[in-house]
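Asker: here are the coordinates; sequence isn't available:
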C-alpha cells in the first residue's frame, strides 16, 4: 500500500513498480484515514502487506497514521516504510521513534527513485512478512 497525496510521487512509485516487473500489487490511499479504512476493511487488502507512507499529508499525518496502525491489534505488526522528501535527522529519528520499519528519502531523479523502490519491492517478495 502507498499512502501518498502527491500525484507525481504516486506516478514515480507506479513507474518503478512497472519497471520492477515483480508480483507486487499496489493499493493507493490518498491519506492516513483512507489507508486505515482500507486496511480495516475485512479482506479488502490481503496479508502479507507492506505500507509506504508519506509524512506530510492532509488530515492525518504520517506519524499519526503510524501511531494508529501500531495501536491496532490487527495491524500492529505491519511493515511500514516512511517515504519522505525530508532528509532531516529529526524527521528520520521521529519516524523511527514512531516505530517505522524504515525511512526512504524521495528522490525526484527517476533512476534513484526506481532504485529505492526496487529495494522495497524486493523486500516484499523476499522477506517473510507477518501473516
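Answerer: Ah, there it is. Please read all numbers here as calculations on a predicted model, not as lab measurements. Numbers count the residues shown, from 1 in each chain.

Asker: C-alpha from now on. contacts and neighbour counts both.
Answerer: Noted.

Asker: you'd agree residue 23 is up against residue 125?
Answerer: Yes: judged on Cα atoms under 8 Å, residue 23 makes contact with residue 125 at a distance of 7.5 Å.

Asker: what sits in contact with each of those two?
Answerer: Listed as contacting both residue 23 and residue 125 by Cα atoms under 8 Å, 6 or more residues apart in numbering is no residue at all.

Asker: and the nearest residue to residue 130 once chain neighbours are set aside, how close does it get to residue 25?
Answerer: Distances taken as Cα to Cα, 6 or more residues apart in numbering place residue 48 nearest to residue 130, at 6.1 Å, with adjacent residues excluded. Applying Cα to Cα, to the nearest Å, the value for residue 48 to residue 25 is 11 Å.

Asker: ranges for the strands of this structure?
Answerer: Remark: strands assigned in the chain by DSSP state E are 2-3, 28-29, 50-53, 79-84, 102-105.

Asker: need those in JSON lines with mean neighbour count, can you?
Answerer: Listed next are these as JSON lines, based on neighbours: other Cα atoms under 10 Å:
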{"stretch": "strand 2-3", "mean neighbour count": "25"}
{"stretch": "strand 28-29", "mean neighbour count": "18"}
{"stretch": "strand 50-53", "mean neighbour count": "24"}
{"stretch": "strand 79-84", "mean neighbour count": "23"}
{"stretch": "strand 102-105", "mean neighbour count": "18"}
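
Asker: before we go on, here's another structure to hold up against the first:
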C-alpha cells in the first residue's frame, strides 16, 4: 500500500489592509504553515478567484475580513452560501469588528469561527497557530 502525502490546502485571505496581510503572512511563517495563501482585497476579487476555472487547487478555507471596499465580508458570505459550488467552504472571520450584529450575521451565515484581530503580534501568531491546528485536524472531502 502506498500513501500519498496530502497536498496542503490552499487558503484564501480576503483582506484590504496591507499591514494585516503582512501580519498573516508573518504569522504563517512563524508557525511554519506551508499552505498556499491567495490574497484578495475585497469580496468581488475573492469571488472571481473562487469561480475561476483553473488547474490550481481551489481554496477550501477562507480567512475573511468584514470591513472591505466594493464588497464587504457579510455580502461575500451571503454570495458564497447561495452558490452550490462554494457553499461548503470553511470561512473564518478575522476582523476588528466586535459588534454583536456582525457576529450574529456571520454565524447565521455558517462561519467556522469569528476571531477578533488581536492588537499584539504574539496573540495574532497564537491565533493563527490555533487555526492551523484546526484545519490540519479536519478531514475535507476530495
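Answerer: Nice, thanks for sending it over. Everything numeric in this text was worked out from a predicted model, so none of it was measured.

Asker: name the single longest helix found in structure 1.
Answerer: helix 110-126 (DSSP state H).

Asker: equivalent range in structure 2 for that one?
Answerer: Counting by TM-score structural alignment, helix 110-126 of structure 1 falls onto residues 121-137 of structure 2.

Asker: chain center to the matching stretch, what's the gap?
Answerer: Relative to the chain's own centre, stretch 121-137 of structure 2 is displaced by 12 Å; criterion: Cα atoms, centre = their mean, to the nearest Å.

Asker: next one: stretch 100-112 of structure 2
Answerer: In terms of Cα atoms, centre = their mean, the centre of stretch 100-112 of structure 2 is set 15 Å apart from its chain centre.

Asker: okay, buried residues for stretch 100-111 of structure 2 please.
Answerer: By 16 or more other Cα atoms under 10 Å, the buried positions in stretch 100-111 of structure 2 come out as 102, 103, 106, 109, 110, 111.

Asker: so which residue is dead centre in structure 2?
Answerer: residue 63 (1.7 Å; Cα atoms, centre = their mean).

Asker: for the aligned partner of it in structure 1, list the residues it contacts.
Answerer: In structure 1, the residue paired with residue 63 of structure 2 is residue 52, using TM-score structural alignment. Residues in contact with residue 52 of structure 1 (Cα under 8 Å, 6+ apart) are 1, 2, 3, 80, 81, 82, 83.

Asker: among these, which one lies nearest to residue 15 of structure 1?
Answerer: Using Cα to Cα, residue 2 comes nearest to residue 15 of structure 1 of these, at 13.1 Å.

Asker: mind listing what the closest one touches?
Answerer: 10, 26, 27, 28, 29, 51, 52, 53.

Asker: do the same with residue 80 of structure 2
Answerer: The neighbours of residue 80 of structure 2, taking Cα under 8 Å, 6+ apart as the test, are 47, 86, 87.

Asker: to which residue of structure 1 is the first one aligned?
Answerer: Matched across to structure 1, residue 47 of structure 2 falls on residue 36, judged by TM-score structural alignment.

Asker: and that match, how many neighbours?
Answerer: For residue 36 of structure 1, the number of neighbouring residues by other Cα atoms under 10 Å comes to 18.

Asker: ditto for residue 66 of structure 2
Answerer: Residues near residue 66 of structure 2, counting by other Cα under 10 Å: 25.

Asker: please name the spatially closest residue to it (chain neighbours excluded).
Answerer: Nearest to residue 66 of structure 2 is residue 73, by Cα to Cα, 6+ apart, at 3.9 Å.

Asker: could you measure from that neighbour over to residue 42 of structure 2?
Answerer: Distance of residue 73 of structure 2 to residue 42 of structure 2, given as Cα to Cα: 8 Å.
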